[in-house]
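>>> output the structure for:
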Amino acid sequence: MSTAQNKNQHIIPIIIIAGLFFIFGFVTWINGALIPFMKAINELTSAQSLFVASASYISFVVMAIPSSFLLNKIGYKKGMSLGLFIMGLGALVFIPAAEQRTYWMFLIGIFIQGAGMTILQTASNPYITILGPLESAAKRISIMGIANKVAGALGSIIFGALLLNGIDEMQQQLVHVDHIKKSALLNDMAESVVAPYLVMAMILFILGILIRKAPLPNVEANFNENLAVGKTSKTNIFQF
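Sure thing, here's the model as predicted:
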């Protein structure tokens, strides 16, 4: 009976965490749609346009260790909420970036979103592993992976339709217009990113508030006692 109760009390937290995996899968994969979009509106080279994707992954590398220190201070639940807020701030940076058509400002927005995703993932991955019996941890992680990939596919389709619709025709038209008309067309195209990212920012801020109030239990890793005090005889990580 107690086992069934434990499973039931974990259902809502698992659904909430699956939602978070869905969110950062969605946000991560839409960078693929941003590459040709950014290349067009900022008139970038292929190498420059690839920094659109790289900015996010650079953020993951830079922020990984600081995120772990932060989570040790504030805990998983507050960390997930903070990650959502930072992602929302990154989304807001896209608005002035689009209005000014400024390449480096777009990269800053992507980097900030990457920092928020790093905190969110650093918190949610171990959280879902610890949340529930150890023997079913792999199953929970697999479910989270499905949510992540489904969101990524949807993000690519949705943002591809929003940002890339008619981009080929637009680029052909740009070849035959003067500088003033070209600038006006590119400005109009850049503004198409404002509404989606404004909506995204609002959703992320609301979710950040809701996560703080969500019924997520405070969980901690239960390490093997010998490992916790460094008394293991294993000398290599591959022995575990």
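>>> could you use CA atoms for every contact and neighbour count after this?
Will do.
>>> select the longest helix from the protein.
Using DSSP state H, we find that the single longest helix of the chain is helix 46-100.
>>> beyond that helix, next helix or strand please.
helix 103-130 (DSSP states H and E).
>>> which strands and helices lie in contact with that next one?
Counting contacts by 3 or more Cα pairs under 8 Å, 6 or more residues apart in numbering; DSSP states H and E, helix 103-130 packs against helix 2-41, helix 46-100, helix 137-164.
>>> make CSV out of these and add distance to P126.
Formatted as CSV, the helices and strands packed on helix 103-130 follow (distance: least, Cα to Cα, whole Å):
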stretch, distance to P126
helix 2-41, 11
helix 46-100, 9
helix 137-164, 9
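>>> pipe those into a markdown table and attach mean neighbour count and distance to D178 per row.
Below are the helices and strands packed on helix 103-130 laid out as a markdown table (neighbours: other Cα atoms under 10 Å; distance: least, Cα to Cα, whole Å):
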| stretch | mean neighbour count | distance to D178 |
| --- | --- | --- |
| helix 2-41 | 18 | 16 |
| helix 46-100 | 19 | 20 |
| helix 137-164 | 17 | 23 |
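>>> nearest to G114, out of the ones you listed?
helix 46-100 (4.7 Å; Cα to Cα).
>>> report the angle between the closest one and helix 103-130.
100 degrees (axes from the mean of the first three to the mean of the last three Cα atoms, to 10 degrees).
>>> by contact count, what packs against helix 46-100?
So helix 46-100, by 3+ Cα pairs under 8 Å, 6+ apart, packs with helix 2-41, helix 103-130, helix 179-191, helix 194-213.
>>> separation between the residue lying closest to E220 once chain neighbours are set aside and S49?
Once flanking residues are discounted, E220 sits nearest to I130: 6.9 Å by Cα to Cα, 6 or more residues apart in numbering. Distance from I130 to S49, counting by Cα to Cα, to the nearest Å: 39 Å.
>>> from what I see, the residue nearest to E220 and F223 are in contact.
No. Between I130 and F223 there is no contact under Cα atoms under 8 Å: 10.4 Å.
>>> these two: who's more crowded?
A side-by-side neighbour count of I130 and F223, using other Cα atoms under 10 Å, places I130 first with 17 against 9.
>>> let's see this one next, to set against the first:
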Amino acid sequence: MSKRKTFLIPFALVTSLFFLWGIANSLNGILINHFQLALDLKRWQAGLVDFAFYLGYFFLALPAGLFMQRYGYKKGILLGLLLYAGGALLFYPAAEVRTYGFFLFALFTIASGLAFLETAANPYVSILGDPAKAEQRINFAQSFNGLSIILGPLLGSVLIFTENDFTRDDLMLMPEAQAEAIRIAEAQTVQTPYLGLALIVLLVALLFYLTPMPEPVQPGERSDGRWQSIFRHRHLTLGILAQFFYVGAQACLWGYFIDFKLAMAPDE
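Below you'll find the model as predicted:
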């Protein structure tokens, strides 16, 4: 019983990571629609939000694994949370200068942090308690990711979208000064939500720092270090391909769903 209690707080903290990265993912669809008006972007240009975001996963997932193999889960999670918070904080100056590349860099930084968190969370949950119940803990933790995917767009629409019904085409018909004032105001609506998100992430990072976190007692099996040894496993290769196409389909559907809905039924 005492051993179980020692894992309660670490498990709660790791479970919070599932919620936090779901929030970041689910806000991208809001941004794709919002940036078209705030930054005067075409739809395909706004789609670079997802491109920059998932590029962070592509470049940082393997380094994240190597980092945690050397320094442990806790330090990897702390680094991931700091990158996440740093990217969210970058939204404030990015909105001030209204530079799309700045926003994309901020999103890349957030996703770089999430690469660390996602690489750590699933295997870490499995060691926080009875090994026979590892699957139950993983499923429970992942349920909070699903919850955040539902709540993220709802919170984002309330906090980021304004009551303006203007479209990008409407602004093109306005006097330039009026249109520019609207774009400035729209761009700045992302500042407070992402600042709040950064503060929450930093608070979680502080809790992780102050909480003793267990590490695996025994190292896992090591490969011979060659890529060929990985791709000898046919099921692993097929799993990687399935994940690639699954995430691609997910990004396309999530990214443009809000944009599509507002275009089809703007008054609902």
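>>> coming back round to it: closest to Q172 of the first structure out of the helices and strands packed on helix 103-130 of the first structure?
Nearest to Q172 of the first structure, of all those, is helix 2-41, at 11.0 Å by Cα to Cα.
>>> please tell me how far the counterpart of A94 of the second structure in the first structure sits from A115 of the first structure.
Correspondence of A94 of the second structure to the first structure, assessed by TM-score structural alignment: A97. Plainly put, A97 of the first structure is 18 Å away from A115 of the first structure if you go by Cα to Cα.
>>> also G132 of the first structure?
28 Å.
>>> of the two, who's got more company?
A115 (28 against 18).
>>> which part of the first structure matches stretch 174-193 of the second structure?
Taking TM-score structural alignment, stretch 174-193 of the second structure hits residues 177-196 over in the first structure.
>>> quick one: that stretch to chain centroid distance?
27 Å (Cα atoms, centre = their mean, to the nearest Å).
>>> check stretch 117-125 of the second structure too.
Distance, centroid of stretch 117-125 of the second structure to centroid of chain: 14 Å (Cα atoms, centre = their mean).
>>> that stretch corresponds to what range in the first structure?
The aligned range for stretch 117-125 of the second structure is 120-128, by TM-score structural alignment.
>>> now what about the matching stretch, what contacts it?
14, 17, 20-21, 24, 64, 67-68, 71, 76-77, 79-84, 137, 140-141, 219 (Cα atoms under 8 Å, 6 or more residues apart in numbering).
>>> have a look at how far, on average, that stretch is from the second structure.
Superposing on the second structure and averaging over aligned pairs (mean Cα distance after the TM-score superposition for the first structure), stretch 120-128 of the first structure comes out at 1.3 Å.
>>> ok, stretch 80-100 of the first structure next?
Relative to the second structure, stretch 80-100 of the first structure is 0.9 Å off (mean Cα distance after the TM-score superposition for the first structure).
>>> neighbouring contacts of that stretch?
103, 105-106, 108-121, 123-124, 187, 190-191, 193-194, 197-198, 200-205, 207-209, 211-212.
>>> stretch 75-85 of the second structure corresponds to what range in the first structure?
With TM-score structural alignment as the criterion, stretch 75-85 of the second structure aligns to 78-88.
>>> and that stretch, how far out from the chain middle?
With Cα atoms, centre = their mean, you get 10 Å for stretch 78-88 of the first structure.
>>> what residue of the second structure is the furthest out?
P175 (37.4 Å; Cα atoms, centre = their mean).
>>> and it, how far from I182 of the second structure?
Distance, P175 of the second structure to I182 of the second structure, by Cα to Cα: 11 Å.
>>> same question for E163 of the second structure.
12 Å.
>>> neighbour count: those two, which is higher?
I182 (16 against 7).
>>> give the contact list for the residue nearest to the more buried one when sequence neighbours are not counted.
Of all residues beyond its chain neighbours, the one nearest I182 of the second structure is A38 (7.6 Å), with distances taken as Cα to Cα, 6+ apart. By Cα under 8 Å, 6+ apart, the residues touching A38 of the second structure are 182-187.
>>> make it 10 Å
31, 95, 98, 100, 167-168, 179-189 (Cα atoms under 10 Å, 6 or more residues apart in numbering).
>>> go on, S46 of the first structure?
35-36, 39.
>>> let's see that with 8 Å instead.
K39.
>>> what does the one 3 residues further on give?
Contact criterion Cα under 8 Å, 6+ apart gives 35-36, 38-39 as the residues in contact with S49 of the first structure.
>>> recalculate using a threshold of 6 Å.
35, 39 (Cα atoms under 6 Å, 6 or more residues apart in numbering).
>>> quick one: what's aligned to it in the second structure?
By TM-score structural alignment, S49 of the first structure lines up with A46.
>>> residues touching the counterpart of G22 of the second structure in the first structure, list them.
Aligned against the first structure by TM-score structural alignment, G22 of the second structure finds its counterpart in G25. Neighbour list for G25 of the first structure: 148, 151-152 [criterion: Cα under 6 Å, 6+ apart].
>>> alignment lookup: V62 of the first structure to the second structure.
Under TM-score structural alignment, V62 of the first structure pairs with F59 in the second structure.
>>> from F18 of the second structure, how far off is that match?
From F59 of the second structure to F18 of the second structure the distance is 20 Å (Cα to Cα).
>>> burial count for A251 of the second structure?
20.
>>> is it in a helix, a strand, or coil?
Under DSSP: H, G, I helix; E, B strand; the rest coil, A251 of the second structure falls in the helix class.
>>> how close does it sit to F257 of the second structure?
10 Å.
>>> just M68 of the second structure next, same as before
M68 of the second structure is 36 Å from F257 of the second structure, by Cα to Cα.
>>> ditto for L8 of the second structure
38 Å.
>>> same deal with L207 of the second structure?
35 Å.
>>> same check on V125 of the second structure?
Distance from V125 of the second structure to F257 of the second structure, by Cα to Cα: 32 Å.
>>> quick one, which of those two is more surrounded?
V125 (24 against 16).
>>> measure the more buried one to E221 of the second structure for me?
In terms of Cα to Cα, V125 of the second structure sits 18 Å off from E221 of the second structure.
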